[in-house]
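Chemist: Make a model of this:
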Amino acid sequence: MVFAFSGDSRQALSLAWRFISPYRWRIGAALLALVVTAGITLFMGQGIKLVVDQGFMTRSTESLNESIVLFVCLILGLAGGTFVRSYLVSWTGERVVADVRKAVFNHLVDLHPGFYESNRGSEIQSRLTADTALLQSVIGASLSMFLRSSLMVIGGIVLLFITNPRLTSIVVAFLPLVLAPIVIFGRRVRRLSRQNQDRVAEVGSYVAEALGQIKTVQAYNHQPQDRERFAGTVEQAFEAARRHILQRALLFTLVIGLVLGAVAVMLWVGGMDVIHGRITSGELAAFVFYALIVGTSFGTISEVIGELQRAAGAAQRIGELLQARNEIQAPLTVTDRLPARVSGRLALENIGFAYPSRPERKVLDALSLTIEAGETLALVGPSGAGKSTLFDLLLRFYDPQHGEIRIEGVPLKQLDPHELRRCFALVSQNPALFFGSIEDNLRYGRPQASDEQVEAAARIAHAHEFIQQMKNGYRTHLGEDGLGLSGGQRQRLAIARALLVDAPILLLDEATSALDAQSEHLIQQALPSLMKDRTTLVIAHRLATVQNADRIAVIDQGRLVAVGTHRQLIASNPLYARLAALQFNAEV
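Modeler: Predicted coordinates:
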């Protein structure tokens, strides 16, 4: 069939086999059980023939008893084989989908952040859940039904020929009429299935986006517009599903109508043969049984093909995720390794960078800067100057298109990203907190830390006091993204987390810009302990927080325009002097 040989279907089968092959012995056992049960089902036609010819027609009680015993044995064998097949196939479906989900997630968490600039996270989530659930349904049920029905069709046709070749020719004559709609509609079903899955993913994406920003939605009274847009998205999904269902229904109706039409013609011809004594009633009964098996199996195949087409689309979408290339990778041969604890010396040499989604706009342009071990360097400049981008490059979320960054004299591209990132601790303006307990969040970068180390870090960050006031202390569970905590509390937890990591290089990205005076005061008290004996890079718009830095680097439009102390820059750099005048309300 076309379904079996299209390029996308081959890709889907290849992906499925990649995950199924580790369990091929279980699959083999399930297939053996499937063959046995199909054989028993087909042999039951002969049992029906014996019951009719030797039981009913001879009016012999002994013959009837023997025929019924044989029939019951077949039923018991069928029940046992069905149990084995059903369990093994369902187990394999669940196991394979669990492996697929782990493989996709493991691949996604290593992909460079640039991948998520052009791919919506909520749509990826839909692929990881809805598409894999569809695969589980197909591997755990539909594929087994397809194989079983195929065996029943083949075996049934063979037994039809053995039972009565003349009547069988009637059934075979209808086969091209049955296959034609499967081929024609199969292509349409597959195309519409992919469209349907895409629309469903869009629905999931919109829900995640709207509910994830529910405060903003309600603050701007945006519910009517969101309802209207969501309704439009749902209707598009419904329309795609309607077209898909229509094609499947037409396919199933045509197949059933043609197959049962052939059975009706065969019954008339066979009935005439019984009347004229050319065949026995048992032979006709067996022939009708086989014909019904072939007909219903064809109907099942036509129905299941729709599911297999949808599964092919789902496998293709999952395959796209697994094939997404990670732009940030470890070198094939690692020639340089960092010491167990680096001193923190960094060098940026003629860095040029533009984000992949905006290649025409240079964020950094010919920027060179050296940071000495243990130095505190502040990065200041207007919004969009490229300060946060420097942090992205240091953590190797991206690689610069021009120039080179070195740590301890080793180019970042020659290091494994995991080895590089253990040297850094990041405290961002909006720190990420995860669903789980407070201690889980504090141990995020150092899972093996003891309770004493966790508490010590929290005390230094001035977080211990508010943690103790919570009902369950360090075991208090936080909502998604730390829901329920104030900005100051979130920042102090982030500082405690960075302290616990004990990395030699500290990156502070606007760590106090969004806080009230009291929270900022507490965090300013915690920062000296965090920065002690570490190389520290601080991004700050509030110049008051960086006046005491060893050096201040002024960045404007991606270029380094000045480096010096606070006093030196006020005297020598107009941009810094203007920023200082605006903030300190003084004439410079």
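Chemist: going forward, measure contacts and count neighbours with C-alpha atoms only.
Modeler: Fine.
Chemist: what's the longest helix in the chain?
Modeler: Ranked by number of residues, the top helix in the chain under DSSP state H is helix 223-275.
Chemist: tell me the secondary structure for Arg406?
Modeler: strand (DSSP: H, G, I helix; E, B strand; the rest coil).
Chemist: Quick one: residues contacting the spatially most central residue of the chain.
Modeler: Of all residues in the chain, the one closest to the mean position by C-alpha atoms, centre = their mean is Leu128, 2.8 Å from it. Residues counted as contacts of Leu128 (C-alpha atoms under 8 Å, 6 or more residues apart in numbering) are 101, 104-105, 318.
Chemist: before we go on, could you also do this sequence so I can check it against the first one:
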Amino acid sequence: MKLYTSASVTLLFSSADAFFGFVFYLHWNDFALFGKDVFNYDFTHATFELWLFSMLRVVILVGATLGIIQNPKDGAKGIKRARYPVGLMNIVMILYVMAKIMLYTEYIDGNHDDDPWFLTLGIWTMVASLSMYGLWVYILQEARPSKESTLHLDDDARGLINQDEINERSCSSGSDTSSDNESDDSSGDDEVDGDDDDDDIIKKAKKKKKSVKWYSSFLRLMAYSKADWPFLLVGFIALSCAAGGEVFIPLLTGQVLDGVIIESEKAKFRNGIISMTFISLGIGVANGVRGGSLSMAMARLNQRITNHLFESILKQELGFFDKTRTGAITSRLTSDTSTLSSTLSHNLNICLRSILQMTGYVVLMMIISWRLTFITLISFPLIAVITDVFGSYYEKLSRKVQTSLANANIVAEETISSMKTVRSFANEEGERKCYWNKLHITYLLRKKEAVAYGLFTVISSVCDLMVFVVTLFYGGHLVVQNMLSGGMLLSFIIYQLELSGCIEDLADVYTELMKAAGASRKVFQLIDRKPTFMNEGRRAPRQFEGQLEFKNVSFAYPTRPSIPVLKDVSFTASPGEVLALVGPSGGGKSSCISLIEHFYEPSSGEVLIDGRNVKEYDHAFLHQKIALVGQEPVLYARSIHDNISYSLQDCSTERIESAAKQANAHNFIMHLRKGYKTETGEKGLQLSGGQKQRVAIARALVRNPQMLLLDEATSALDAESEHLVQQALTKNFGTRTVVIVAHRLSTVEKADRIVVIDQGTVVEQGRHQELIKFNGLYARLVQRQILGHDSDDGQDDEERLVARKNLSTRRKDSSASSNSSNGVENDISD
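Modeler: Prediction:
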């Protein structure tokens, strides 16, 4: 349907073009004009070639329409390839008509009967040529098959590439990586939303099809600036005043020159000098107000949009951070937002000023000499096409440059944040080479930018110079013919030079806006990204007991959806009860903790607290009632006091010290020179591992949580400190629900219930003595820890299979399970 609609519009326009071309050329029905124009051709009066232009447009449009109807796929490709040749052809037609009209009006012979027909056909030719190009670009291209346009996932449609692909790129060969970057258009942006599924990408492409244009990003930026309208209004008024004043300077210069040369125009000299003095002063003041106001507005915009971006990042689910590198995110927050605001501030200023000045220049140029103005405007369509071609190419390069910078930031951030590991493996040279390779990719892309920009500058400069020479030659002719004064010719030449400068400024602004558009698109995509699940719960009951239940829970991490971590896991924990999760590493124990904290959502089943799904609880309320101490606690670059009271408002010093004493941290803190005011350094690097864990335990205890989650919370403590901390924790368990993940026997042997998890499945449950008598996997783990026994992998697998078999048998018959367990033990001993 879409294809035939486009074809109908195109054929209708072609019919109108052919009809008006005949009518305007033949003066309705004067067929004798054919012979007159062919055999007695006169360039300044004949319109035969304008009629030929009309027929050429009709043939090309009809041929393209028939081709695209017969073969939509190949026809659409042909239309796209011929876009610029067709545009160039229409530019030539327009320029030809402009030159013809100009000469016709200068060498008119006094017979004005043909004037209306000549001018009407000339104007129609220019309008039809512009319309044809518009049809070619905006209508015929719409006739492409929808499937092709949907699956054609270029940089704009895909938006961002998968960060996992970035991580897999090798640092060993800069040239290979560069080749991959340049050959694959989809590497135009960093993937920050991590969608691996092509169907999701296609859906995203459909939704964002209308927003990929640069002006969409620009309009959205303007929408973000609504609150800054007073600054923008003042800046725009000042800009208008400055631009308006600058428009009259060349005109006054010409009048001053005429006042010097022409005796009768002496008064113009004095008046022109006075006027130029006052106008210059006004322009200076207006420029200062303009620059300050617009810069202030853009600074506020940068603050606002960076804050919105950071707010969106904080809302993302943890799976997003699992597969998105920190360097890529910080690049968005720093590099892209800075590029966006600074580029927009500077170039918006130039763009508005140039547009206003161009408008004034063209009006005054037309007043001085419309003929010379026609010659000047000849270069406009050509420069427009060149700028379009260059701008599209430059935008792609700009996105790739931003991507390469983000990749380099990833390497730098990862290296700097793990300098101890780099130093321990003496890999400084390897990291330097890796960073150099990333920077080399950026260099290669910027070299392309430089070549493209240089080529564009050469072409535009040559066009400007040719137009200037022709204007000077023809303007001298007009002065000789007394059709223009010398001063006005000088004014016109100044206007022409200023106009060329404005066009160059706009071309530069366009390329810079492309860069800002590329950066803003990435920023907006991250701002608009919706988490896979939201913390939208509103439940915040007055009574929160902490009754925990895992009900047939299965789970897989978003980064590895095909690899299940938990499989149909079920267990409970009551208030006042200590539940220990044990088992081999990688079995899924810490994943259970993450599900309780609602960091992720299970694939199936439910995690219940007090009989309610954990996702029903208010996010802030839930984490006031639940405190987590991880195996590798993270401290912030703040004082110990601020780390313990993190996120708490008006937390008293007595409360903080009490929690530190419970965590056996008070003594070492008081031995520090600044006590609780001691800075912990980035990620707590100024403290030892054991000290960090004790501070983290104090941070959890100061909240007096109803549910305490300890994920290897004492793994970095020495035996004495662990004993003291465990005593303190045990005293404070009270009515709390405590879930402990640990490997040490001393940590779990006194637990009220021990749940043994192996390869995502619960294989045993019970108290310590019960599980020892059961002689299953838990007994093996305890025996290995006490006696230091080792076994090969084959024996480990056999023990796990035996443990599962024992669990199944135990459920059927407790006495039979005991006998079976003894038999298995004898077999393994043998």
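Chemist: just checking, the residue nearest to the centre of the first structure is part of a helix?
Modeler: Yes. If the criterion is three-state DSSP, then Leu128 of the first structure is within a helix.
Chemist: corresponding residue for it in the second structure?
Modeler: Aligned by TM-score structural alignment, Leu128 of the first structure pairs with Leu333 of the second structure.
Chemist: Glu202 of the first structure -> the second structure?
Modeler: Aligned by TM-score structural alignment, Glu202 of the first structure pairs with Asn407 of the second structure.
Chemist: Pretty sure its match sits against Trp436.
Modeler: No. The pair Asn407 of the second structure / Trp436 is not scored as a contact, 11.3 Å apart, by C-alpha atoms under 8 Å.
Chemist: who has more neighbours, the two?
Modeler: Asn407 (26 against 16; other C-alpha atoms under 10 Å).
Chemist: from the middle of its chain, how far away would the strand or helix carrying that one be?
Modeler: Assigned by DSSP states H and E, Asn407 of the second structure belongs to helix 379-417. Remark: helix 379-417 of the second structure is offset 13 Å from the chain centroid, using C-alpha atoms, centre = their mean, to the nearest Å.
Chemist: List the buried residues of it.
Modeler: 379-383, 386-388, 390-391, 394-415 (16 or more other C-alpha atoms under 10 Å).
Chemist: Just after that helix, pick out the following helix or strand.
Modeler: helix 419-424.
Chemist: Average separation of that next one from the aligned part of the first structure, please.
Modeler: Once fitted to the first structure, helix 419-424 of the second structure is off its aligned match by 0.8 Å on average (mean C-alpha distance after the TM-score superposition for the first structure).
Chemist: List the contacts of that helix.
Modeler: 415, 428.
Chemist: Ok, stretch 56-69 of the second structure next?
Modeler: For stretch 56-69 of the second structure, using C-alpha under 8 Å, 6+ apart, the contacting residues are 3-4, 7, 10-11, 14-15, 17-18, 74-76, 79, 129, 132, 140, 143.
Chemist: give me the stretch of the first structure that it matches.
Modeler: Stretch 56-69 of the second structure maps onto no residues of the first structure, going by TM-score structural alignment.
Chemist: Give the buried residues for that stretch.
Modeler: Buried, per 16+ other C-alpha under 10 Å, within stretch 56-69 of the second structure: 57-58, 61-62, 64-65, 67-69.
Chemist: Of these, which is the nearest to Ser179 of the second structure?
Modeler: Within the buried residues of stretch 56-69 of the second structure, the smallest distance to Ser179 of the second structure is 34.9 Å, found for Ile68 (C-alpha to C-alpha).
Chemist: Trace stretch 226-240 of the first structure over to the second structure and give me the residue numbers.
Modeler: Taking TM-score structural alignment, stretch 226-240 of the first structure hits residues 431-445 over in the second structure.
Chemist: hey, where'd the strands end up in the stretch 351-500 of the first structure?
Modeler: In the stretch 351-500 of the first structure, the strands defined using DSSP state E, counting those that start in this stretch lie at 364-371, 376-380, 402-407, 410-411, 424-427, 436-437, 477-478.
Chemist: From Gln649 of the second structure, how far out is Lys731 of the second structure?
Modeler: For Lys731 of the second structure, the distance to Gln649 of the second structure equals 26 Å [C-alpha to C-alpha, to the nearest Å].
Chemist: typed the wrong thing, it's Leu787 of the second structure
Modeler: When Leu787 of the second structure is compared with Gln649 of the second structure (using C-alpha to C-alpha), they lie 49 Å apart.
Chemist: Equivalent analysis for Lys226 of the second structure, please.
Modeler: Distance of Lys226 of the second structure to Gln649 of the second structure, computed by C-alpha to C-alpha: 34 Å.
Chemist: Of those two, which one has the most company?
Modeler: Shown here are Lys226 of the second structure and Gln649; by other C-alpha under 10 Å, Lys226 has more neighbours (12 against 7).
Chemist: now Asn441 of the first structure: how far from Ala449 of the first structure?
Modeler: Going from Asn441 of the first structure to Ala449 of the first structure by C-alpha to C-alpha gives 12 Å.
Chemist: so how far is Gln769 of the second structure from the alignment partner in the second structure of Asn548 of the first structure?
Modeler: Residue pairing (TM-score structural alignment): Asn548 of the first structure is matched to Lys750 of the second structure. Distance, Lys750 of the second structure to Gln769 of the second structure, by C-alpha to C-alpha: 10 Å.
Chemist: re earlier: and which of the contacts of Leu128 of the first structure is nearest Ile275 of the first structure?
Modeler: Once C-alpha to C-alpha is applied, the member of those that ends up nearest Ile275 of the first structure is Ile318, at 59.2 Å.
Chemist: and the contacts of Leu128 of the first structure, which two are the farthest apart?
Modeler: Maximum pairwise distance among the contacts of Leu128 of the first structure (C-alpha to C-alpha): 10.7 Å, between Phe105 and Ile318.
Chemist: From Lys471 of the first structure, how far off is Leu442 of the first structure?
Modeler: 18 Å.
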